[in-house]
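Asks: Based on what follows, work out the 3D shape:
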Amino acid sequence: MTHGHTVDPDESAEEHWDSRYRESERRWSGEPNAALVTEAAGMTPGRALDIGCGEGADAIWLARRGWRVTAVDVSGVALERAARHAREAGAGTGVDWQRHDLAVSFPGGEWDLVSAHYLHSQAELPRDAVLRRAAAAVAPGGVLLVVGHADPGDREEAHHHGMPFPTPEEVLEQLRLEPGRWAVERAAEFERARADRERRPGLHRDNILRVRRLPG
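Replies: The predicted structure follows:
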């Protein structure tokens, strides 16, 4: 999911995001998020849940490396594209694409990796509650990976107007994890290279929180 825009208060989250995706043939780069690649590269493939999968780049990257992936998004338009991209990449059977408005429903099951990248939206989204459900879906020994923007960025302030950008420590507090049952493996701010819509290069400041549910 990702960057928000002004939303019609009478518009559902699905309608909002479907309309955003229909604005162009490809909304995102098609490349997996760099933080996911870094954090998951050394993990043993298992079951993964990609929350807010958009056009599917992260889910496809995981599936091509042996993960059994469930990928969810509120936009049916995005999911149709994601499934097509997966077939084109030879990963069509490795991902279970599911449409969920995470304010209303959440996929059932447990996963060894639950990934939530840039879960920011001006459409209705109870982000804290969604991330708590994400944590509850992590299997013993598994990882919850939450990556988000640290600020709106110099060139995108209008796109993120009024949106909160919690620090890793604030996200950790919002998760309300059971004491003694989780280990914090990474909580940090980092910079990544990115280009804006006019392809001008720049840097974006992001936050990452990686926590592991302890086995037993």
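
Asks: rest of the way, CA atoms for contacts and neighbours
Replies: Fine.

Asks: same for the longest helix anywhere in the chain, what does it pack against?
Replies: Counting residues, the longest helix in the chain under DSSP state H turns out to be helix 76-88. When contacts are defined as 3 or more C-alpha pairs under 8 Å, 6 or more residues apart in numbering; DSSP states H and E, helix 76-88 sits against helix 13-22, strand 95-99.

Asks: For the first one, which residues meet the burial criterion?
Replies: In this case it means helix 13-22. Buried residues in helix 13-22, counted by 16 or more other C-alpha atoms under 10 Å: 13-18, 20-21.

Asks: What of the last one?
Replies: Of the residues in strand 95-99, those with enough neighbours to count as buried (16+ other C-alpha under 10 Å) are 95, 97-99.

Asks: do the same with stretch 146-159
Replies: Buried-residue list, stretch 146-159, by 16+ other C-alpha under 10 Å: 146-153, 159.

Asks: the helices in this structure, which residues?
Replies: 13-22, 34-40, 57-64, 76-88, 127-136, 168-175.

Asks: Please give the structure of this sequence too, so both can be compared:
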Amino acid sequence: MTHAFDKDYWEHHWDDRTSHTVAANPYLVEETAGSTPGTALDAGCGAGAEAIWLAEQGWRVTGADISAAALDAAAQQAQNAGVDVTWIESDLTTWNPDERWDLVMTHYAHPSIPQLDFYRHISQWVAPGGSLLIVGHLLDAAHHHSHEGAPPREATVTAKNITTLFDASSWRVDTAIERSRTVVGTGVHPKTLRDAVVRVTRAV
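Replies: Predicted coordinates:
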């Protein structure tokens, strides 16, 4: 099934959520280990788990999302955690902020524009010497994403798809991996996620 991934879709998606996870994506934890905290933007922050975790590590964080319902949940989670995060409601496919960040990250964002075009767009917001961390749903040709609960094909990528966006004269590829991991959600059965993880650093 093809989704529009527009504001109405995401408002409905987050309104349907009765609870929100506060656990940050493990790839974010791995990829920022040893980093000096600076400024960060979570593009498509959802309920704010990653933004809040970074703020707890001393980063100055902005979380941006198209869904007001998601941001309401994120603000409540941040208050519960006792951290300050700036929350911005915006359609990131057309947003052009003046600010640039030391870290721009996105986790499983499904935009209304093609997935790779979205990654290219948000890469403009990385400050010189800063990094872009992308965690996306991996294109799984073997299963064609036909199983229940899997992301639609148009919302999937490979690590190679992503790295080809970045010219070697302007960007350094630090991480480009494809992994599987099992998560336990609110359902009875564990869920296997297949992920494409890419971190690139902009030249100074």
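
Asks: Can you calculate the TM-score here?
Replies: Here the TM-score for the pair of chains, by TM-score structural alignment, normalised by the length of structure 2, is 0.88; 201 aligned residues with a C-alpha RMSD of 2.3 Å.

Asks: quick revisit: and the two most separated of the buried residues of strand 95-99 of structure 1?
Replies: Greatest spacing in those, by C-alpha to C-alpha: 95 and 99 (12.8 Å).

Asks: Quick one: map residue 49 of structure 1 onto structure 2.
Replies: In structure 2, the residue matched to residue 49 of structure 1 (TM-score structural alignment) is residue 41.

Asks: Could I get the contacting residues of the aligned residue in structure 2 for residue 107 of structure 1?
Replies: Using TM-score structural alignment, the equivalent of residue 107 of structure 1 in structure 2 is residue 97. With contact set as C-alpha atoms under 8 Å, 6 or more residues apart in numbering, residue 97 of structure 2 has these partners: residue 125.

Asks: could you check the distance from the equivalent of residue 21 of structure 2 over in structure 1 over to residue 56 of structure 1?
Replies: For residue 21 of structure 2, the aligned residue in structure 1 is residue 29 (criterion: TM-score structural alignment). Going from residue 29 of structure 1 to residue 56 of structure 1 by C-alpha to C-alpha, to the nearest Å gives 10 Å.

Asks: What residues does residue 95 of structure 1 make contact with?
Replies: By C-alpha under 8 Å, 6+ apart, residue 95 of structure 1 lies in contact with 59-60, 63, 68-71, 86.

Asks: ok, and the most crowded of those?
Replies: Within the contacts of residue 95 of structure 1, residue 59 tops the neighbour count with 30 neighbours, counted by other C-alpha atoms under 10 Å.

Asks: So that residue sits against residue 68, correct?
Replies: No - Residue 59 of structure 1 is beyond contact range of residue 68, at 9.2 Å (criterion: C-alpha atoms under 8 Å).

Asks: Next one: the residue of structure 2 most remote from its centre relative to residue 30 of structure 2, how far apart?
Replies: Residue distances from the centre of structure 2 (C-alpha atoms, centre = their mean) peak at residue 188, which lies 25.6 Å from the mean C-alpha position. Using C-alpha to C-alpha, one obtains 28 Å as the distance from residue 188 of structure 2 to residue 30 of structure 2.

Asks: before we move on, what about residue 66 of structure 2?
Replies: Note on residue 66 of structure 2: its distance to residue 30 of structure 2, by C-alpha to C-alpha, is 27 Å.

Asks: Ok, residue 123 of structure 2 next?
Replies: To residue 30 of structure 2, residue 123 of structure 2 is 20 Å away according to C-alpha to C-alpha.

Asks: more crowded one of these two?
Replies: residue 123 (23 against 9).

Asks: ok, and the closest non-adjacent residue to the residue mapped onto residue 88 of structure 2 from structure 1?
Replies: By TM-score structural alignment, residue 88 of structure 2 lines up with residue 98 in structure 1. Leaving aside its chain neighbours, residue 98 of structure 1 sits nearest to residue 72 (4.8 Å; criterion: C-alpha to C-alpha, 6 or more residues apart in numbering).

Asks: Next, the buried residues of stretch 103-110 of structure 1.
Replies: 106-107, 110.

Asks: Which of those fall in strands?
Replies: Judged by DSSP state E, the buried residues of stretch 103-110 of structure 1 include no members of strands.

Asks: Mind putting these into CSV with distance to residue 185 of structure 1?
Replies: Putting the buried residues of stretch 103-110 of structure 1 into CSV (distance: C-alpha to C-alpha, whole Å) gives the following:
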residue, distance to residue 185 of structure 1
106, 25
107, 25
110, 20
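
Asks: for the buried residues of strand 95-99 of structure 1, which one is nearest residue 140 of structure 1?
Replies: The shortest approach to residue 140 of structure 1 among the buried residues of strand 95-99 of structure 1 belongs to residue 95, at 22.0 Å (C-alpha to C-alpha).
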